[in-house]
Each structure stands twice: as C-alpha cells, then as structure tokens.
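Asker: Sequence first, predicted model second:
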Amino acid sequence: MRAMVLDQFGGRLQLKEVPDPAPPGPGQVLVRVRACGLCYTDVKIASASLPGPLLPRLPHILGHEPAGEVVAVGEGVMSVAPGDHVALHIYLPCGRCRACWAGDETLCDSVRQLGFNLPGAMAEYVVVPEINAVRIGQHVPLEEAAIIADAVATTVHGLRERAGLRVGETVLVIGAGGLGLHAIQVARLGGARVLAVDQAPDKLELARKVGADDAFLIQSEHAAKQVLAAAGGPVDLVVELVAKPVTMSLAAAVLRTGGRLLMIGYQPGVDVAIPTPDVVLRNLSIIGSTASSLLSFRESVRLVEQGKIRPVVTDRYRLEEANEALERLKRGGILGRAVLLVA
C-alpha cells in the first residue's frame, strides 16, 4: 500500500510502498482510509518538538484523524460490516489500569495511539479494534468524518466532560483555527454565548459564520476591553487553544471570579503563567484537557451525523501532497482543517 513515511525528524515525508496490514484478527477491523485530517501535532511530531516519550520510532507513518470504509472484519465483530463508513478513535488503551476504569483512557500509562506510537492513517489501510471503528452515516462526507477524531471530539470532551459547560454561560474561545471553530459550535450547542479572538482577520470572519456572537483581534491592546464590553462583563469560561503569554494574560483579564480556564492548546518549550493572586483570591479553576474519551468521540460522531456540528474542512490535498499541506499549516495558512484525500 502507499503511505507517507517519516524517515528522519525534521525531514520531509516520503511517499513509499509499504506492506499491507495483516488481515484483521478476532475483534479487529480492516479499514481502507479515504481521508486523513492534518493537525499541528503532526508538525510537532515531524520536527521532534514533542516531549521525547511522545515521539515515535522511525520510520513512522503519521496521521491521527482518519475515516474510511470497512474492507474486512475479524471473527466476532458485530458492530460494523464491510462497506460501512467509519470514523476512527485513535486511542487504544490497556483497559486494565485505574485511568481506564475511570473512563480517562487518554491518560492510560500504556496507551497506544494511531499516528503516535502506532502507524498512522497517512496510508491506504489501517487495522483497529472493533471498538475504535464507529459507524457513521454515508450522508456525511468522509473528509468531514475524518476530523471528528481530533478537531471535533477534543472540543466536545474538553467543554462537556472537563469544563462542565452550562446553559447560559458566556465563553471566550482563544484561537479560531481548526479546534477553535469547533469549540465555538460545541459551546453554542450547549446554550452558551460565544466570543472568539484570533490574530487573523479571515479567521474571525469564519468564526462568526460558524456561530460566534462576535470576534476580535488578539493583537489589539483593547482586546480585553472589547471582550468585556461584548460579554457585558467577565466571562464564565475561557477555552485556550494557543498557549502563549499574551493569550494567557487575556484569559486572566476577562475571567469572572470563580471562572474556569480550559487549556487545550500547548507549545513545547513555552511556559506561560497567570499571577497567583488571580488564581487564589479569585478562585479561578485551571483545567487541562487532552484529546477525547471514547464516550466523547462517539457523541461527536452522532452530533455530526445529526448536523448539529459541521466539521470545518477548508483545504484538501492528495496523499502525496502531505508535505505541502504540513508546510502551509506550519505557516498558519489554513483557516479551518486540512484533509488528505487518500483514496
């Protein structure tokens, strides 16, 4: 099968012929990948800028936002059949540790992940456990189904499971890119008033189109005043997707007493801080959130099927154009999410 392979950190991906996966064993599903979304984490992996334990052994196939068509199933598989369209949850936890028992499988000490420590979906085929292949209606384009795995499910998990979004709250989304555009939709769906900030004017316009009540430039010295004025006062929840000192300062400036800061974005090697008096004396809650649970993933698939969340795919590339797509993503030239059309 064809795959884009990373042979050395910092180098370009190489289009290669690699062995097909083994036929699916009991409880496994063979999927022909039709689309694979691109995430800035792919840039971090390829450039070796993630912490060492998260980096794969080389050579490696990237890709952790896959969707495709079931080709074959192993013995005992009942939830999907050949011909079904599926979106894939990328986390393969052990199922035996304390984190798994608590439903926090992304924190499993021995978790395996497609595109991280397992071969990813920038390839024509992958094999996954049945539980990871979630059937999705064929009315949903597979290029949109692909980005459910990260861009959609990460925000559903963060806002609903981690931050406990409540009806009637005001939410500020910092960063209106691939994740932020879906965080806006999730917050609106949860009954919140939503504001957004970003450094790119065209992203602000797209943020308004997907449901933001208003959007502002982060570079403006008046950004905090604009947010407070539009919100009618401090906000209940900030969704931080950028992780830079300027954005953390903005979050602290606009959160109400007792407010919550949901941190999803991160930058390796960049430390950010909020003054301790703000956290302690104003009872601020700082909540970290990574990826999604299987529960949030399945919920995200249903929300997309029902048209309640629309995956925002703005750029499409062929598999062999992965390097060009990643370079454009690195430069900040992609408004929503980019997708590789694999087959």
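Answerer: Noted; the coordinates are in hand.
Asker: Please make it C-alpha for all contacts and neighbour counts, starting now.
Answerer: Noted.
Asker: For the stretch 151-300 of the chain, which segments count as strands?
Answerer: Along the stretch 151-300 of the chain, counting by DSSP state E, counting those that start in this stretch, strands occupy 170-174, 193-198, 214-217, 235-240, 255-263, 285-288.
Asker: longest strand of the protein?
Answerer: Counting residues, the longest strand found in the chain (DSSP state E) is strand 28-38.
Asker: what ranges do the helices span in this structure?
Answerer: 40-46, 98-101, 142-146, 153-156, 180-189, 201-210, 223-231, 245-254, 276-281, 294-305, 322-330 (DSSP state H).
Asker: re the thing from before, for the longest strand of the chain, what is the distance to the chain centroid?
Answerer: 16 Å (Cα atoms, centre = their mean, to the nearest Å).
Asker: One more to weigh against that first structure:
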Amino acid sequence: MKAVAVFPKGREVKVIDVPEPRLRSPTQVRVRTLEVGVCGTDKEVVEQKHGKPPEGEDHLIVGHECLGEVVEVGEQVKNLAPGDLVVPRVRRPCPRAECTPCRAGYSDFCVTGEYTERGIQAAHGFCAELFVEEALYLHKVPRELRGVAVLTEPLTIAEKALREVAHVQTRMPWEKKEGGRAVVLGAGPVGLLGAMALMRAGFQTTMYSRAPKPNPKAEMSESLGLPYVSSKQHRVEELVKQRGRADVVYEAAGVASVGFELMKALAPNGVYVFTGVPGSEEGELDEGELMKQWVMNNQVVLGTVNAAPEDFEAAVADLGRFRAKWPGGLERLITARHPPEDYAEVVTGRKGSHIKDIIVFSRG
C-alpha cells in the first residue's frame, strides 16, 4: 500500500510502498485512511527537530491528525463496525509501572517521557492507505461530520486547555460569572479552533495575530464574529485598551517573544495557557516584572500538551455544535486538499494554503 514517510538519515520525505497491515489481536481494528491533517509538528518531524522512527527502522510513516473508515474489526470489538467513521488518538502510554498517569489512562500527563506517539515519536503514523489500531484508541464520528472531522485532533488541544482552566478556576471561593474575556494568540488552525471553543464556552474572545488586515486568517476570524487585532500594528497595551484584560489567554503561535509580551494582557486571577512549542529565540525578558505580576495578581501560567479520551469526545461533540453555530465555518478553515504525493511540498510550505492543508487518501 501507499504511505508517506520521512527518512531522517537522508533527510528525505517520499511516498513509499509498504505491506498492508493485518489484525494481530481480537481487540484491533483495521481502518482505511480518508484524510490526514498537516501541522507545525509534522514540519518539525520532517526537519528532525522532533520525533524519531520506531526502534530498528530507518523511516517513520508520518501523520497524526486523521479521519478514517473502519473496514474490519477483531472478534472482541463490540463498539465499532465496518463503515463507521473514526478518529484515532495520538499518544500511547509508557511501559513504566510507576507512571501513575499512564496507568490511569492519562498518557497526556506521562511523567517518564517514554510514551510513543503515532506519526511523531517511535510509532508509525496514519499517512498511509490503511492502518491497524486498538479499538481503545479510536473515537467514533457521526457520518454528518465527514467533511470536517479531520479537525478533531487539533480541536482536542483547546478542549483539554478549557477543561484545565475550568478546574484551575474552581480555586475561586465565590460563584464565577459565565465566561469572561479571552485573547487567542495566533490565527492558525489551532488558534481558530481554540477561539471557537472559547466562544462556545461563553468568553468574549479576541484574535491577536501578526499579519495586518486584510488577510485570509483575519477574514476567517471575522466571519465567525471574532474581532481580529494585528500585533504588528497594535502593541499589547493598545489591545488591552481596545478589548480589556483577558481572564484567559490561549497561546497558539509558538513564538516565545510575543507569547511573553502578551502576559501584560492577563487580568487579575487570570489563566495563561501555552500550547505552542517554540524554537530558539533571543530577546529581552524582564523576569522580575513577570514574577511580580503573577504573584500580585494571583495568576496561573499553564502548559498543556496532547489530550485525554474525554477531550476527543468533547471535540467531536463541539464540531457538531460549531457547524450549527457557524454554518460553513469549519469547511472554510480547511483551505486546501492534496494528494499524498504533494506531502513534502505541503509540509515545507512550498505548496501550502492560507490556513489548513489536508492530505486525501480516499474520497469515501
């Protein structure tokens, strides 16, 4: 079958032919890949900044944002059947008995770092015509979400973040009013989906992104009723003056200098969520002023990565709500679909679109 793989030694990305996977246990499911999303993590894997092939292999089949259709189930699988649409989770638990999160089913909080991640860390991904997975790691998707369900995994980032924010804010010894103000940093797919989740949760949300208007991301933001402010044209102080201080800041840009500058926009008792993983940056940081701000304002700075099973279920449910609230909005977020042969050009940006690029394996 056809698969897209990265070969770290030769720094190559190419379409290869590999054997079709078969069920090896009664709890497994064979899935036909429909679509695979391309994101910044994939670019880091290709550039060898992150991830590695499975032990003993010279290549890694890429792809971790996936939508597929079940073609075969093991005899002990009761909750899935051929024809069902499914989205797989990415991370698999580490083997250490002492890792309480992994043993409890929350590998997103793994403390050993010995987990595997499909398409990223020591496990082949989903950018192939077929894959086999344990039923435990597959989430069923309603057929009516066929056109947008590939967005499930990037939406889980926001679902986990919002779940953690809600838990953190139970520290307040008084009844909290619904919602509040939020700022999202970065108008890429993770930022836009995060903004939609925040708006659904009742937050008055503002998008803060680099490019001045007009641009496709600003147009997408404003089509959702989401005010867009350019960080290139408006300093953080101006953003605060226009929109007020934010109870939640959701960082989705992966740029440390801008991320820390936006700390100035966080309201007292607020929560700042980092989701991006930046490269090396040089810049000036006033650590004393930041420490003083956090202490004097009872603020929380939260880093979050990966997602739990309930976040995938919440994301599937929210995709349905988003389609009802913003008809056509999710469809517009997917700005280009490509054949597998274009993967290398898409992931490096030579053939990428404005917002979200998808690799298509089957039109089924």
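Answerer: Ah, there it is. Please read all numbers here as calculations on a predicted model, not as lab measurements.
Asker: picking up where we left off before, in terms of secondary structure, what does the longest strand of the first structure contact?
Answerer: Here strand 28-38 of the first structure touches strand 66-73, strand 125-129, helix 142-146, strand 337-341, going by 3 or more Cα pairs under 8 Å, 6 or more residues apart in numbering; DSSP states H and E.
Asker: Report how many residues lie close to residue 49 of the second structure.
Answerer: Burial of residue 49 of the second structure is recorded as 12 neighbouring residues (other Cα atoms under 10 Å).
Asker: Same question for residue 218 of the second structure.
Answerer: Neighbours of residue 218 of the second structure (other Cα under 10 Å): 21.
Asker: Then residue 112 of the first structure?
Answerer: 16.
Asker: swap in residue 307 of the first structure?
Answerer: With other Cα under 10 Å as criterion, residue 307 of the first structure counts 11.
Asker: quick revisit: among the helices and strands packed on strand 28-38 of the first structure, single out whichever gets nearest to residue 34 of the first structure.
Answerer: strand 66-73 (4.6 Å; Cα to Cα).
Asker: ok, average deviation of the closest one from the second structure?
Answerer: Comparison of strand 66-73 of the first structure with the second structure after fitting gives an average deviation of 0.7 Å (mean Cα distance after the TM-score superposition for the first structure).
Asker: other SSEs contacting that strand?
Answerer: Short answer (3+ Cα pairs under 8 Å, 6+ apart): strand 66-73 of the first structure packs on strand 28-38, strand 85-88, helix 142-146.
Asker: List the residues that contact the aligned residue in the second structure for residue 111 of the first structure.
Answerer: Aligned counterpart of residue 111 of the first structure in the second structure: residue 115 (TM-score structural alignment). Going by Cα atoms under 8 Å, 6 or more residues apart in numbering, residue 115 of the second structure touches 91-95, 107, 121.
Asker: now the first structure: which of those match?
Answerer: Checked against the first structure using both residues aligned by TM-score structural alignment, their matches' Cα atoms under 8 Å, those keep these contacts: 91-94, 107.
Asker: quick one: residue 336 of the second structure from residue 45 of the second structure, how far?
Answerer: For residue 336 of the second structure, the distance to residue 45 of the second structure equals 21 Å [Cα to Cα, to the nearest Å].
Asker: Of the helices of the first structure, give the one that comes closest to residue 168 of the first structure.
Answerer: Residue 168 of the first structure lies closest to helix 180-189 among these, at 9.7 Å (Cα to Cα).
Asker: residue nearest the centroid of the second structure?
Answerer: residue 154 (2.6 Å; Cα atoms, centre = their mean).
Asker: if we can go back for a sec, turn the strands of the stretch 151-300 of the first structure into a markdown table, including mean neighbour count and distance to residue 308 of the first structure.
Answerer: Below are the strands of the stretch 151-300 of the first structure laid out as a markdown table (neighbours: other Cα atoms under 10 Å; distance: least, Cα to Cα, whole Å):
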| stretch | mean neighbour count | distance to residue 308 of the first structure |
| --- | --- | --- |
| strand 170-174 | 27 | 19 |
| strand 193-198 | 26 | 16 |
| strand 214-217 | 22 | 20 |
| strand 235-240 | 26 | 20 |
| strand 255-263 | 20 | 22 |
| strand 285-288 | 15 | 25 |
